[in-house]
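**Student:** Turn this into a model:
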Amino acid sequence: DKLTNLMQTISSKLAEGISPLSIGKYTMDENSIAYMDGDKFFQRHAAIVGSTGSGKSYCVARIVEQMAKLRYSNAILFDIHGEYSTDTFKGKGIKQYKIATPSDLDSDNKLDNNILMIPYWLLNYEEMQALLLDRSDQNAPNQAMVFSREVLNEKEKNVINSPYDKIITVDSPVAYDLNPVLVKMRELDTQMVHGAKGEKQGPYFGKFTRFNQRLENKLSDKRMGFMFKLSKEELQQGWLEQFSNTLMDGNRGIKVIDMSEVPSDVLPLVIGLLARIVFTIQQWSVSEHRHPIALLCDEAHLYVQQSIIQDSVAEIGLKSFERIAKEGRKYGVSLVIISQRPSEVNRTVLSQCNNFISLRLTNIEDQNVIKRLLPDNLGNIADNLSLLDIAEAIIVGDATLLPSRVKIDEPCIKPSSQTIPFWSIWGNEKIQQNLSEAINNMIRQSK
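**Tutor:** Below you'll find the predicted structure:
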């Protein structure tokens, strides 16, 4: 009775708060609702971790469906496997978008049709270098210098007689056409100049050949079409404002972005770029006009990585998340790290999370990472991480009055992440799989 009274007191205390977020029922007393303080949960970053099949997606869905009920909720959910982009995960306050696939590139009004392009002109100098430059090339310094100079020239041409004339830098997100840059780089690579004894090779002769080849490959690679195959629509100066409204407008609620068809080798750069744009816009907003936004990072171990071995693309993407983890709170940007392998998630980012929802973790390395991040006075509550039932979690942090063991309520909107019943399907009377459809999609690189 005393325990029941205690749990009910905790429950009612949190429910009386300004921003109660219901997560489930306490394991100790299933009649008491387990609330978290929604403000505190998002203010100082959070992590939702759990092995595959532990109920992690249900937990995310449970939180998202409550966020979506708020009038001006504002969040981006990076959906890596397309599990939150299905018809079962739709509802008022949730909008679903996808990164453009090769079959989307020729369509008009992409933003109005929930298709996102990520134009190359959004890349800053560092990101362009990571994507296009081979640092092992002895001519890399010359390539970087001339390329950035030509990019700035093209950007400046597009802002002549505008309020931005003569004040932009190579990092300014100004639309420009990359093809004239490539033409200029080819000219310099084959340029002959007059010398004392007739014509001789120019100062950059042969030094841009490999760089030009890489740039040409990017421009012709349909997998990268969402970045390099731009139409007139994406080259308009007003496009960035439309794009920002799509990503960050509080009237649009939760924006689920299907990243499942983005090539894995550039996934960290693309997500890092989106995160950087969100953070930068918040940073440059006047504080009284700033509307807070949360970034829900599904499968975060794929792009907020702990160990990056000579991968400049992944490294540059990680920088955005490290900066948001350290400074995002000041500008109204919250991170929610969602991962089945916390041991592979960047420690700098995880250490900034002040709230943890840990479902069952079977791997000892993952358990140890979470235990090290939890307060020392938790006793043996963290020792139960491998014993938790499906959809059962340990919640720790300043969003809850006490560390609690909770059974998460089943969400009304469901992601397509249910565990497949192998034995039952193998015992069915007929096979549902359509291999020719799968092969066709694989060749087209689009479902």
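**Student:** rest of the way, CA atoms for contacts and neighbours
**Tutor:** Will do.
**Student:** thought residue 208 was touching residue 186?
**Tutor:** Yes: using C-alpha atoms under 8 Å, residue 208 is in contact with residue 186, at 7.4 Å.
**Student:** Looking at the two now, which is surrounded by more residues?
**Tutor:** Applying other C-alpha atoms under 10 Å to residue 208 and residue 186 shows that residue 208 carries more neighbours, namely 23 against 19.
**Student:** wait, what's in contact with the closest residue to residue 287 other than its chain neighbours?
**Tutor:** Using C-alpha to C-alpha, 6 or more residues apart in numbering and skipping the chain neighbours, the partner closest in space to residue 287 is residue 331 (7.8 Å). Counting by C-alpha atoms under 8 Å, 6 or more residues apart in numbering, residue 331 makes contact with 279, 282-283, 287, 290, 292.
**Student:** hmm, which two among these are most spread apart?
**Tutor:** Within those, 279 and 287 form the most distant pair, 13.2 Å apart (C-alpha to C-alpha).
**Student:** More neighbours: those two, which one.
**Tutor:** residue 279 (23 against 12).
**Student:** And what about the more buried one, helix, strand or coil?
**Tutor:** Under DSSP: H, G, I helix; E, B strand; the rest coil, the three-state class of residue 279 is helix.
**Student:** what's the spacing between it and residue 325?
**Tutor:** 11 Å (C-alpha to C-alpha, to the nearest Å).
**Student:** Kindly confirm whether my reading is correct that residue 189 touches residue 207.
**Tutor:** Yes: using C-alpha under 8 Å, residue 189 is in contact with residue 207, at 6.1 Å.
**Student:** ok, now which ones touch residue 45?
**Tutor:** Contacts of residue 45 (C-alpha under 8 Å, 6+ apart): 325, 334-336, 352-355.
**Student:** Following up with a second sequence; could you model it the same way so I can compare the two?
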Amino acid sequence: MSAKDPTFLGLVTSVSGPTVKVSLAESLASGIALIEGHMYRVAQVGGFVRIPQGYQDLFGIVSEVGASGDPNTGNGGRWMTVELAGEALGQSFERGLSQLPSINDSVHIVSEGDLKRIYGREGLDQIQIGTLSSSESIAVKLSLDALVTRHSAILGSTGSGKSTTVASLLRSIVRPNQEGGAPASRILLLDLHGEYTHALADFSRVYSATPQPGERPLFVPYWALQAKDLLGFVAGGLNENQEIAFSDKIQELKASALGTNRFPGMDPQSLTVDSPVPFSLKQCWYELMDFEVRTFTGPQRDQPALEDAGDPMSLTSSKYTPAALGSAGPFLNSQAKGIRRQLNMMRSRLLDHRFDFILHPGPWEPRLDGSVELDLDKLLDDWVGHEKPVTILDLSGVPSSVLTTLVGSILRIVYEALYWSREKTEGGIHRPLLVVMEEAHRYLSGAKEDGSAAEIVKRIAKEGRKYGIGAMVVSQRPAEVDETILSQCGTILALRLSNPEDRARVKGALPDNLGGLVDLLPVLRTGEAIVVGEAARLPVRCRVTLPAPEQRPKSSDPRVSEAWATKRVAEGYDRVLASWRAQRTFAVAQDLDIVRIQVEDTVAPHEGKS
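**Tutor:** Below is the predicted model of the structure:
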């Protein structure tokens, strides 16, 4: 190739696997090239290059630029390192390499025509997420199939445009009211700050632990949780014998409920303490507490000294005659399990209205005999079976003490249901599901206290692909996300990251030859991302398309200068206190009884006359 070619950059000087060193031509002293009326910045980190190989073209991304300082090498010894990523034959681009370049092969600028060969692919599988940072006329597209089935991660410091990127990406997937959109999408979004309710209102259904007008109440039946997670939440720390006492009682109550109620698909012989069979937690508390406080009289010390039977519905314990010293009795129950402290904690949890969404789950709350008004099929239909493409579970009102258990329980319910129904039309294979996990570092750190959520997400990350369940992990602290989960994310959208620990974790999740791109993360603009992985045709620096202002999440920074420059209008801190106490942002201090009367327009007698 002639060095007079305006696209010519230089020559290959060394090849080490997919890593290629290039000596730059002297004609590039200015760092700018003009080709067919378009101006290109050349030899820029993150830019693309093309290496012709006969009928094929190899494409790579610049990871490093430097100069040797030896004047005898020509052009001041300027060089660059290129990481090869794919090849094209004609108009067909494919990731991976069938061959490597040779020494002195020519290296060229990637023009807009070349970029269109790479990113111009059309089809249902391709979703447009933004434009190239270096050429805003070229759309960046991702493979929807790879994005969902191979999992993904959106990582960026607070203020980098992470939430807006998530909203834009979901809007690009669903493409509401557009021809060729995906109205049958099935996306479950765990929203920890209530940011997305407004942004995705036109194609989502919202469930909240503290519902506002237009939202539905969120219920997660406690009896669908694993026994270990449930007991850890309601009873606190248990030793082995204490855990056995609780587990045996739960198993007994589930077996009793199974004997008096019909639950399709449930074989009594296969019943376990973790089977999703309803049982009354109040009845469980009552019977265990009754056994702990029971006293006996009689010659054989076998006659209960009962004074008041109590009431499980009101969580009133049975009352027995107090035990006395000596041989006269009454006598303590020598078989008691020593779990009275844990039972007191259970009662406290059941009386705490902050946990009603899980311990008193509306129509899913079992009666004392274990019967329920609605079963889990209705819950699943509400979450992932309705006509809207996106379901938002607003967890902003959930106490932090139960957040990890709640997230783990929600994901386990969904995963187990879709896993076991994989051969049915509503299973994950025939109708895949994407689970978007916002603020993932809060419950996926891999620490012991985050075990319930991290365990099921690891299972989704490792096995979900085969059953049509994809994960999208969103976090501002990738260093705190479990390494196993992050390593299973096949596509990474990395926005601005300043913390060196976070950048190191992202670098560890990238292929070895692309680690140099991490050095760009601190200087990315807001809403700009480096996209790498299975869904991207080439590693790319991309400007994510911003949704319309009214469709952006409520995550923007307060306008301090405007707020402080405006004369203060005192509102009264009684309203502040009301919201704090009610744990609802729209709570009011005083309920105003306003009678609204509909006004009907009437035509005056003189109207209509000329």
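**Student:** TM-score for this pair?
**Tutor:** In this superposition the chains share a TM-score of 0.89, using TM-score structural alignment, normalised by the length of structure 1; 431 aligned residues with a C-alpha RMSD of 2.5 Å.
**Student:** nearest to residue 220 of structure 1, of the contacts of residue 331 of structure 1?
**Tutor:** Distances from residue 220 of structure 1 to the contacts of residue 331 of structure 1, taken as C-alpha to C-alpha, are shortest for residue 279 (30.6 Å).
**Student:** The closest one matches what in structure 2?
**Tutor:** The equivalent of residue 279 of structure 1 in structure 2 is residue 415 (alignment by TM-score structural alignment).
**Student:** Please apply the same query to residue 343 of structure 1.
**Tutor:** Taking TM-score structural alignment for the superposition, residue 343 of structure 1 sits opposite residue 479 in structure 2.
**Student:** got a list of what its match touches?
**Tutor:** Contact analysis of residue 479 of structure 2 by C-alpha under 8 Å, 6+ apart lists 501-502, 504-505.
**Student:** If we go by neighbour counts, what in the helix ranked longest in structure 1 is buried?
**Tutor:** In structure 1, assigned by DSSP state H, the helix with the most residues is helix 312-331. Residues 312-322, 324-329, 331 are the ones in helix 312-331 of structure 1 that count as buried (16 or more other C-alpha atoms under 10 Å).
**Student:** do you know how far the one residue sitting closest to the centre of structure 1 is from residue 38 of structure 1?
**Tutor:** Among the residues of structure 1, the one closest to the centroid is residue 271, at 4.0 Å (C-alpha atoms, centre = their mean). Taking C-alpha to C-alpha as the measure, residue 271 of structure 1 falls 25 Å from residue 38 of structure 1.
**Student:** What sits closest to the counterpart of residue 287 of structure 2 in structure 1 if chain neighbours are left out?
**Tutor:** Using TM-score structural alignment, the equivalent of residue 287 of structure 2 in structure 1 is residue 184. Leaving aside its sequence neighbours, residue 184 of structure 1 sits nearest to residue 150 (C-alpha to C-alpha, 6+ apart; 7.7 Å).
**Student:** Packing partners of the helix or strand hosting the one you found?
**Tutor:** Assigned by DSSP states H and E, residue 150 of structure 1 belongs to helix 140-157. If you count contacts as 3 or more C-alpha pairs under 8 Å, 6 or more residues apart in numbering; DSSP states H and E, helix 140-157 of structure 1 packs onto helix 178-189.
**Student:** Give me the angle between the helix it packs on and helix 140-157.
**Tutor:** Calculated by axes from the mean of the first three to the mean of the last three C-alpha atoms, to 10 degrees, helix 178-189 of structure 1 forms an angle of 140 degrees with helix 140-157.
**Student:** mean deviation (superposed) between helix 178-189 of structure 1 and structure 2, please.
**Tutor:** Here the mean offset of helix 178-189 of structure 1 against structure 2 after fitting is 1.3 Å, by mean C-alpha distance after the TM-score superposition for structure 1.
**Student:** residues making contact with that helix?
**Tutor:** So helix 178-189 of structure 1 is contacted by 146-147, 150-151, 154, 202, 204-209, 212, 215-216 (C-alpha under 8 Å, 6+ apart).
**Student:** Buried subset of the contacts of residue 479 of structure 2, written for PyMOL?
**Tutor:** The buried residues among the contacts of residue 479 of structure 2 can be selected in PyMOL (16+ other C-alpha under 10 Å) with this line:
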select buried, resi 502+505
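**Student:** Go through the contacts of residue 479 of structure 2 and name the one nearest residue 94 of structure 2.
**Tutor:** Of the contacts of residue 479 of structure 2, the one sitting nearest to residue 94 of structure 2 (C-alpha to C-alpha) turns out to be residue 505, at 28.0 Å.
**Student:** The closest one and residue 478 touch, don't they?
**Tutor:** Yes: using C-alpha under 8 Å, residue 505 of structure 2 is in contact with residue 478, at 6.4 Å.
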